[in-house]
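Enquirer: heads up, no residue letters with this:
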């Protein structure tokens, strides 16, 4: 298929999809460097400022359930274009707001709309490609997707050098306009009318229920959420970890994000290189083991006098990110292949599970850690350990089902006699 459709689909389309997938994570942490200035502007403290993250994530999670099923019904492009347009309006509103409450309202609207591109863009590659080619392109998207959390706070810090915190939201609005143009002018519709499902509430809910009741979805969906959750603990808690634990300033978020996201990008690159050479199952197992090793190393470092010293303080989470980069694209494809006619619903429900976990992390777990390096590391180890156990359970169920199918196939000729 790659040879027939040419470079536009193998180079341009993945680049556009990667840019679309960035807007969700990019919008999470771009305001981090502006927290001190926003706190002074609205006379609020650190705990209240954390709501800027929590409200966004909670809204993103709430709406994420519906973006995918809507794209199954009306097509991928309309959902992405309309949702980004709403995101642009929300960003402008946040830039012009006059109170902290109004800011939170527009952050909620940002969260409700950002998933339209972030979630739906993942289904397009699987719509267009199969097998190793799909894995390679999903890995390329994951590489660029991984840049977003790293450049978010860096870009926020740079924008603060030339203007106020409001400029961060103006920049997000501008980014949204560019993405709308890319969707409308360059992105093909990958979900034609003949493949679409009826657009009604009962059909949307039925699709979500069908996906959610599948045991494989529960194992893989939660494994993905928990493995990435260990990394998100540091992303969502960056304002605490970088400033309170490491003692760094508003321009120093790169010291966490560059190595962490750099390792995730390397992992995604390795995943793409392994496509067609190493089985998907072996690749995921390797990634899970790498992430778990990172969790263990993180705890060991946090228990020493080097707990808040760079670069040692970020070695563990960087290895967790490396493991995530290896596993994430492949596990996403495993989920999508389970429901070829409900890919939007699959991505939406998987995103919802991950986002709810991330929102809980941001609002409950991070404040409870009280700026402790050992608390961050121990929580991350528990999360990756649980994810690896779920993956091991999934492999055991697959082995059992394979053995049952083999036994049934061997008995069939005898029964016919």
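Expert: All right, it came through fine. This structure is a prediction, so every number in the text was calculated from the model and none was measured.

Enquirer: C-alpha only now, for contacts and for neighbours.
Expert: OK.

Enquirer: Surely residue 23 touches residue 118?
Expert: Yes - here residue 23 lies in contact with residue 118, judged by CA atoms under 8 Å, at a distance of 6.5 Å.

Enquirer: what's the neighbour count on residue 279?
Expert: The local packing of residue 279 (other CA atoms under 10 Å) involves 12 other residues.

Enquirer: Could you check how far it is from residue 286?
Expert: 11 Å (CA to CA, to the nearest Å).

Enquirer: Pull up the overlap in contacts between the two.
Expert: With contacts taken as CA atoms under 8 Å, 6 or more residues apart in numbering, not a single residue reaches both residue 279 and residue 286.

Enquirer: Show me what the helix or strand encompassing residue 374 is packed up against.
Expert: Here residue 374, judged by DSSP states H and E, is contained in helix 373-416. Using 3 or more CA pairs under 8 Å, 6 or more residues apart in numbering; DSSP states H and E as the contact criterion, the elements in contact with helix 373-416 are helix 215-236, helix 280-302, helix 366-369.

Enquirer: buried set for the shortest one?
Expert: What it means is helix 366-369. Of the residues in helix 366-369, those scored as buried under the neighbour-count criterion (16 or more other CA atoms under 10 Å) are 366, 369.

Enquirer: what do you get for the longest one?
Expert: Of the residues in helix 280-302, 280, 283-285, 287-302 count as buried by neighbour count, 16+ other CA under 10 Å.

Enquirer: Mind listing residues that contact that helix?
Expert: Applying CA under 8 Å, 6+ apart, the external contacts of helix 280-302 come out as 227, 271, 274, 307-308, 312-327, 330-331, 373-374, 377-378, 380-381, 384-385, 387-388, 391.

Enquirer: In addition, the following structure is provided for comparison:
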């Protein structure tokens, strides 16, 4: 099968999307079990949030290495190795004797889960270019965008069949299925002739070169803040759904369906509009829509009469629609800056985003989730920062005629 032939296969998009779904399932599926885990493990809600932080910190650190390693030895090998470690860590998590062990195993999960999610972006840039790359990235985002909505629903269903440990058995099986799909349907998109030597110093040098590049750094931060507001809402799900809205284990769909519904719709529109609208104009439009949705969400949260359902989630699809509209452009804009080091660029972009997500999950979310208004204000505030960074990038590009 040639590269052209393999890239035309619909199963390729399914595999790439599935690799992106590992992260959302690992994070969101355990939310319905927080109350049960708190009782079974004898820990507080704040301690349980550290299950997210441990996962994300390890994910972030290893994200610096997954991409460059794939630049050196090929994409497919690293993805398969990462998935096998992820499946093993999931099995061990299901058997964990206590909370401390579980936190450590969550870190192993995070360290290995990024192999597929991060490198899949580099695979897209290897196989596709221009408008086609934007469409493919949008289609993948649309498919794996369903994961954060499905994960807590699946988690709630699994709790009907067993305790919180059954969720980790599910994640282990999911990882092994992805190994099989990767072996069968994912081509090696980075041939031997294009690979760089696997040495620590060049690896670190390539990462540093991406970060010290002013445009690369600015785009990484713009992408980070573009997603940060949405992740604040996602990581606060147990506190928001159960604590503020009074829901239960089966009610997380109330938050995730509108939240992710908007993101899937935005990804669909981004893919369909590729070639009809300049990519940078699309990203700018996405930011504007996010700001409108975020401000509307904040206005509803400030009124006592509209702090419950359905008002508390009414504007979220508008907010996340804008996030998804901008996401593919921000990702590809950065990868295109480094055509010879896409793996390193993808790693830096992911590291910046994931490191901040860990701070959000472990520190910011527990602090601001005391009220619906606090969550809404934090989300829109983060979006404003991202929008300002994107505007600055556009202004510099205009001055340089880029």
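Expert: Arrived safely. What you see is a predicted model, and the numbers here were worked out from it, not measured in a lab.

Enquirer: Any idea what the TM-score is?
Expert: Overlay of the two chains. TM-score (TM-score structural alignment, normalised by the length of the second structure): 0.97; 401 aligned residues with a CA RMSD of 1.4 Å.

Enquirer: follow-up on the earlier one: quick one: buried ones out of the contacts of helix 280-302 of the first structure?
Expert: Applying a neighbour-count criterion of 16+ other CA under 10 Å, the buried members of the contacts of helix 280-302 of the first structure are 227, 271, 274, 307-308, 313-327, 330-331, 373-374, 377-378, 380-381, 384-385, 387-388, 391.

Enquirer: Distance of residue 5 of the second structure relative to residue 188 of the second structure?
Expert: Taking CA to CA as the criterion, residue 5 of the second structure is separated from residue 188 of the second structure by 13 Å.

Enquirer: These two: who's more crowded?
Expert: Taking other CA under 10 Å, residue 5 of the second structure and residue 188 do not tie; residue 188 has more neighbours (18 against 9).

Enquirer: What distance do you get for the more buried one to residue 127 of the second structure?
Expert: Going from residue 188 of the second structure to residue 127 of the second structure by CA to CA gives 10 Å.

Enquirer: Equivalent analysis for residue 93 of the second structure, please.
Expert: Taking CA to CA as the measure, residue 93 of the second structure and residue 127 of the second structure are separated by 36 Å.

Enquirer: between these two, who's got more neighbours?
Expert: A count of neighbours by other CA under 10 Å puts residue 93 above the other of residue 93 of the second structure and residue 127, at 27 against 19.

Enquirer: Tell me the buried residues in the helix or strand hosting that one?
Expert: The secondary structure element spanning residue 93 of the second structure is helix 75-94 (assigned by DSSP H and E). Of the residues in helix 75-94 of the second structure, 75-76, 78-80, 82-94 count as buried by neighbour count, 16+ other CA under 10 Å.

Enquirer: and it, what other elements does it pack with?
Expert: Using 3+ CA pairs under 8 Å, 6+ apart as the contact criterion, the elements in contact with helix 75-94 of the second structure are helix 45-73, helix 99-127, helix 165-185.

Enquirer: Could you point out which of the ones you listed sits nearest residue 399 of the second structure?
Expert: helix 99-127 (26.9 Å; CA to CA).

Enquirer: Quick one: residues contacting the residue nearest to residue 53 of the first structure when sequence neighbours are not counted.
Expert: Leaving aside its chain neighbours, residue 53 of the first structure sits nearest to residue 28 (6.1 Å; criterion: CA to CA, 6 or more residues apart in numbering). Residues in contact with residue 28 of the first structure (CA under 8 Å, 6+ apart) are 53, 56-57, 149, 152, 236.

Enquirer: Could I get the residues you listed in TSV, plus columns for distance to residue 111 of the first structure and neighbour count?
Expert: Conversion of the contacts of residue 28 of the first structure to TSV gives the following (distance: CA to CA, whole Å; neighbours: other CA atoms under 10 Å):
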residue	distance to residue 111 of the first structure	neighbour count
53	10	25
56	5	24
57	6	29
149	16	26
152	16	25
236	15	25
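
Enquirer: Quick one: residues contacting residue 142 of the first structure.
Expert: If you count contacts by CA under 8 Å, 6+ apart, residue 142 of the first structure has them with 18, 265, 268, 325, 328-329.

Enquirer: Next: residue 164 of the second structure.
Expert: Counted by CA under 8 Å, 6+ apart, residue 164 of the second structure has contacts 30, 33, 36-37.

Enquirer: Rebuild the residues you listed as TSV, extending it with secondary structure and distance to residue 144 of the second structure.
Expert: Output for the contacts of residue 164 of the second structure, formatted as TSV (DSSP: H, G, I helix; E, B strand; the rest coil; distance: CA to CA, whole Å):
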residue	secondary structure	distance to residue 144 of the second structure
30	coil	18
33	helix	22
36	helix	28
37	helix	27
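
Enquirer: Same check for those residues, but in the first structure.
Expert: Of the contacts of residue 164 of the second structure, the contacts whose aligned counterparts also meet in the first structure (both residues aligned by TM-score structural alignment, their matches' CA atoms under 8 Å) are 30, 33, 36-37.

Enquirer: ok, and the most crowded of those?
Expert: With neighbours set by other CA under 10 Å, the maximum within these is found at residue 30, which has 24 neighbours.

Enquirer: Could you report the distance from that residue to residue 38 of the second structure?
Expert: Residue 30 of the second structure sits 12 Å away from residue 38 of the second structure, going by CA to CA.

Enquirer: repeat for residue 100 of the second structure
Expert: 13 Å.

Enquirer: Which one's more surrounded, these two?
Expert: residue 38 (16 against 12).

Enquirer: Looks to me like the more buried one is in a helix.
Expert: Yes - under the criterion used here (DSSP: H, G, I helix; E, B strand; the rest coil), residue 38 of the second structure sits inside a helix.

Enquirer: Quick check: it touching residue 49?
Expert: No - counting by CA under 8 Å, residue 38 of the second structure stays clear of residue 49, with 10.8 Å between them.

Enquirer: Now do the contacts for the residue nearest to residue 191 of the first structure when sequence neighbours are not counted.
Expert: If you skip the residues right next to it in sequence, residue 191 of the first structure has residue 75 as its closest partner in space, 5.4 Å away by CA to CA, 6+ apart. By CA under 8 Å, 6+ apart, the contact set of residue 75 of the first structure is 189-193, 196.

Enquirer: Can you add secondary structure and distance to residue 166 of the first structure and give those back as CSV?
Expert: Putting the contacts of residue 75 of the first structure into CSV (three-state DSSP; distance: CA to CA, whole Å) gives the following:
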residue, secondary structure, distance to residue 166 of the first structure
189, coil, 35
190, coil, 36
191, coil, 38
192, coil, 40
193, helix, 41
196, coil, 41
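
Enquirer: Now the buried members of the residues you listed.
Expert: With burial judged by 16+ other CA under 10 Å, the buried subset of these is 189-191, 196.
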